[in-house]
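J.: Below are the sequence and a predicted model for it; my questions follow.
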Amino acid sequence: MRHVFEVSTGFGLCGVAAIVEHLDLGAVEDRVLLVANTVLAFEAAPPVHELPEYAPLLALFGRVVHLNDLIAPEHPHGWSPVPGSHHARLATAQLHAACGIDPDEEHVLWVESIQGAASASLTRLFERARIAVYADGLMTYGPTRIGVPDLVGDRIDAVVHLDLVPGLQPFVLREFHPEYRSFPIDGFLDVLRSVGGVDAPPVDGPVSVVVGQYLADLGLLTQEEDAALLSRMIAVALEQAPDRPVLVRAHPKAAAHATAAVVASFTSQGRDVRLLPTRGLVETLFAELDVALVVSCFSTALFTARAMGVPTVAVGARAVLRRLRPYQNSNRMAIVLADLLHLSVPLEAGPAQRPTTDPALIELIAAVTALSMQPGSLEGMLGVHDAAVLALPPDRYALLRRYVSQERLLRLFPGLPAPRRSVAARMRGRAARVPVLRGAWRAARRARTALAGPGR
């Protein structure tokens, strides 16, 4: 049985290495590493198999195939041969030959995200392969965000995921009923320790690490809001331990000048805040240094740090959740879990929320969040959690409402009592049905806004 592993990142390659070490996946010569360099300017960024820190992991595979070289001049993001076309048949033959797959040989295609453009194309082109989906970080816990053809979905046998939230089963591809298997985070951390990565700075004693993200580039925040979020993260790290150095690790895709400007604003005040290089996996720092705190918004690094026993703080997760569009955005589940499972600090001033530790409540909130995102593909879950939601005491129902709006909950759980509308809401509803009153209401609202002034 030949196993073809598609990877695009160092995190993915470390995950595959941990899976190979944990599961019985045949001899080395039967394993193929299929590397897809999916960054937009891939000519300027070496693929993961050419990075020296990951060289030891290549020994786990009998051959390495670079997808970009195979399909040049096309880019993996836009490469999507039409099924049944001459182009698709040629691509399939080319892939089989490059991976050493004989015409009648059984094989398994492992993809790191069924929802990525390159992965989706590969699952269609490897038309005889059984399919396994491996850890896509926190997005694995959310529902499938795209429609997966039955010809692909019916060949998906397993979802093998990193156990970032112990006890919680992923919702991705639930509509195809695959086997869900987790691989232990300890094995993943062992792989991380075996590779190089971030250059650890010369520091004595404990440090705090701030892990930035690239939310402006994803269109979730403006550049100014993204900078404000990073600034808030650093400020929280300094508040938690004023005398501890703060190491800032920006996301490799974030604008370098913007991150440097935020760090410079703190160093100019005499604070010990240092900017780290973006090469390698930030998790390697957790083993090399005495990391006493990790601060981020909803990075996977929060969960790996938590698994290692490092205190964590999620900053601004709820503010980002409110701006997330469309509602089915795959980051939604990651943000909910980050806010729910870590000490959660608001983007602006306000009280922190302590981590939720009740496994049943965590599972219920995750299930309702997934169902609210994709009620069509998860229709088999409709009615399953009604009794549990209806039985929630007020404080726990308020926590659920933090992540799923009352309107969506009423649609999912018809047995919920409808909230009593305020007098103002009833007046607005009546005014909306009468043209004269509707105009007067809007004029009054404009007048109030004008009187309040720009500082409102």
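T.: The structure has been received and is ready for your questions. As the structure is a computational prediction, the values presented were derived from the model and not from experiment.
J.: For the rest of this, base every contact and every neighbour count on C-alpha atoms.
T.: Will do.
J.: how much space is there between residue 220 and residue 322?
T.: With the distance defined as CA to CA, to the nearest Å, residue 220 ends up 10 Å from residue 322.
J.: These two: who's more crowded?
T.: For residue 220 versus residue 322, neighbours defined as other CA atoms under 10 Å are more numerous around residue 220 (17 against 13).
J.: just checking, that one touches residue 320?
T.: Yes: between residue 220 and residue 320 there is a contact under CA atoms under 8 Å: 7.0 Å.
J.: any chance you could map the strands in the chain?
T.: Along the chain, counting by DSSP state E, strands occupy 2-7, 31-35, 63-66, 107-111, 130-134, 156-162, 179-183, 207-211, 246-249, 273-275, 291-296, 312-315, 343-345.
J.: elements contacting the last one?
T.: Counting contacts by 3 or more CA pairs under 8 Å, 6 or more residues apart in numbering; DSSP states H and E, strand 343-345 packs against strand 312-315.
J.: here's the one I want to compare it with:
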Amino acid sequence: MTQLFYASTLFGAMTLAAAIDEGRFGPRDGRRILIVSNNAAIPEITPSLDETPGFAALRPRFDEVRSWNEIVAPLHPSDWKARVIEVPMLGRLLRAYLSLDERPSELVVESIAVPPARTLAGLVKDCPISVYSDGLMSYGPTRDPLPAEISGRIGRLLHLDLVPGLTPLLLSEYGVPAETVPDRAFLDVLGTVGVDAGGLPAGQPMILGQYLSALDIVTPEEEAELHAGMLRGLAARGFGAALFKPHPAAGRRHAQQLRETAHELGVELTVVAETVPAESCFAALRPALVVGCFSTALVTARRYFDLPVATVGGELVLDRLTPYENSNRIPATITDATLPRLSADGSLEDPPPVDLAALVGAVGYCMQSQVYPRLRETAAAYVDGHGPARYFKRQRLAALELPGTPAGAASAREVSPLGRLRRRLSRALS
């Protein structure tokens, strides 16, 4: 039998490798094919997963590695999906391309709600699906509804225990159970990846870049200012040198802009190659402080390497994320609510104490209220006790008739399902 795996990031591939090593996919008694996809804005100039140095250690777990970009070229893998009328034909062509004489025994994907994973799931039919998480997004709602033909085949969600005590919301509306991949298995995989970071200075603070402007969360100028603010905060704390780890999909512009700020501040800036995993730097270099916006790497630095971390720009990002149900909202909420915040004057401020499970449940309900009605009471209680600031939009609270708005005040007096139905009928007939 053949098992099909899909991955687009090295972090995701390491998570997948840890699950394989833990025996979560059974004994290796057939072919294992890994389909890799480069989802960068301009994949032609960005190294693919299988071209990064760290992938060499993961490669032996698979019999074959195929490129989804080559299969769908010249179309972009994040944009292309088969039309309904084309699915039977393209499904047969994909099976022929992969030399599949029979249906796979299992399809294993990340980010099931969007292409390329959703496209693959629609083309590779009649087999069970396992979903694995590549970061903090697993704690948030499923981004888009899934057709029954796909959701009914999903048997489990595999995820790292990035936030102990917090249960993933992803796919829970379909009754999909979440399985934790042990920390030790992930750290063992990371140890084998062992990308050489020996030429980089140890003990310096590290700035983690993202690609927020490419996602239209902030403007390019605002993203450059976020990075500059991180460097100013480090300089104010007395650091005369720092590392910058650009996001693999961000290109070189961020590093060029930050070098200019470093020159103005008199800080020596070393740019880490985009192919070197942040986790390898954490293990080999032990940064004095890891600073970022809402990257999952902030959590892995603290969770797995016991490094001090700090965030910058969380409030800006939370305000700019549109629509409200943007899937980056939960990662931004978790990091902003739990990690220290670095100011331009160099000070570190711990966030207020928070019931994280209640906050994530409340935000998750506001993002996808129709999917998670069971979280309404959690959301109402949290907003009533803590107010709408920072994590909630008043317009969204008003639309959902939650506390903190005039409509919410009225709904607080009548919260039963029958009462809500009466109000909706009243408005419809008025």
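T.: Received the coordinates, thanks. Just so it is clear, the structure is predicted and the values come from calculations on it, not from any experiment.
J.: Looking at the strands of the first structure, which is nearest to residue 383 of the first structure?
T.: strand 179-183 (22.3 Å; CA to CA).
J.: how big's the offset between the closest one and the second structure?
T.: In the superposition against the second structure, strand 179-183 of the first structure averages 1.0 Å from its aligned positions (mean CA distance after the TM-score superposition for the first structure).
J.: Give me the buried stretch members for that strand, please.
T.: With burial defined by 16 or more other CA atoms under 10 Å, the residues of strand 179-183 of the first structure counted as buried are 180, 182-183.
J.: quick one, it and strand 130-134 angle?
T.: Angular relation of strand 179-183 of the first structure and strand 130-134 on a 0 to 180 degree scale: 40 degrees, by axes from the mean of the first three to the mean of the last three CA atoms, to 10 degrees.
J.: what's strand 179-183 of the first structure aligned against in the second structure?
T.: The counterpart of strand 179-183 of the first structure in the second structure, counting by TM-score structural alignment, spans residues 177-181.
J.: on that earlier part again, okay, the strands of the first structure, which one's buried deepest?
T.: With neighbours taken as mean count of other CA atoms under 10 Å, those reach their highest mean count in strand 312-315, at a mean of 28.
J.: That one aligns to what range in the second structure?
T.: Residues 309-312 of the second structure are where strand 312-315 of the first structure aligns, with TM-score structural alignment as the criterion.
J.: now what about the matching stretch, what contacts it?
T.: Residues lying outside stretch 309-312 of the second structure but in contact with it, judged by CA atoms under 8 Å, 6 or more residues apart in numbering, are 226, 229-230, 289-294, 298, 301-302, 335-336, 339-343, 348.
J.: now swap in stretch 245-257 of the first structure and tell me
T.: 206-214, 217, 234, 237-238, 259, 263, 272-279, 282.
J.: hmm, 7 Å instead?
T.: Stretch 245-257 of the first structure is contacted from outside by 207-214, 237, 259, 272-278, using CA atoms under 7 Å, 6 or more residues apart in numbering.
J.: what's the spacing between the alignment partner in the second structure of residue 215 of the first structure and residue 362 of the second structure?
T.: Using TM-score structural alignment, the equivalent of residue 215 of the first structure in the second structure is residue 212. Residue 212 of the second structure is 24 Å from residue 362 of the second structure, where distance means CA to CA.
J.: Compare those two (neighbour count), which wins?
T.: For residue 212 of the second structure and residue 362, the more surrounded residue by other CA under 10 Å is residue 362, and the numbers stand at 23 against 16.
J.: The more buried one and residue 175 of the second structure, how far apart?
T.: Relative to residue 175 of the second structure, residue 362 of the second structure is positioned 20 Å away (criterion: CA to CA).
J.: Residue 200 of the second structure now?
T.: Distance check for residue 200 of the second structure against residue 175 of the second structure: by CA to CA, it reads 46 Å.
J.: How about residue 86 of the second structure?
T.: Distance, residue 86 of the second structure to residue 175 of the second structure, by CA to CA: 30 Å.
J.: again, but for residue 70 of the second structure
T.: As defined by CA to CA, residue 70 of the second structure lies at a distance of 35 Å from residue 175 of the second structure.
J.: Please apply the same query to residue 74 of the second structure.
T.: 37 Å.
J.: neighbour-wise, which of those two wins?
T.: More neighbours sit around residue 175 than around the other of residue 74 of the second structure and residue 175, counting by other CA under 10 Å; the figures are 12 against 9.
J.: Tell me the counterpart of residue 336 of the first structure in the second structure.
T.: Checking TM-score structural alignment: residue 336 of the first structure goes with residue 333.
J.: Find the nearest non-adjacent residue to that match, please.
T.: residue 391 (6.9 Å; CA to CA, 6 or more residues apart in numbering).
J.: got the contact list for the residue mapped onto residue 327 of the first structure from the second structure?
T.: Counting by TM-score structural alignment, residue 327 of the first structure lines up with residue 324 in the second structure. The neighbourhood of residue 324 of the second structure, defined by CA under 7 Å, 6+ apart, consists of residue 367.
J.: can you tell me which residues contact residue 258 of the first structure?
T.: Residue 258 of the first structure is in contact with residue 227, counting by CA under 7 Å, 6+ apart.
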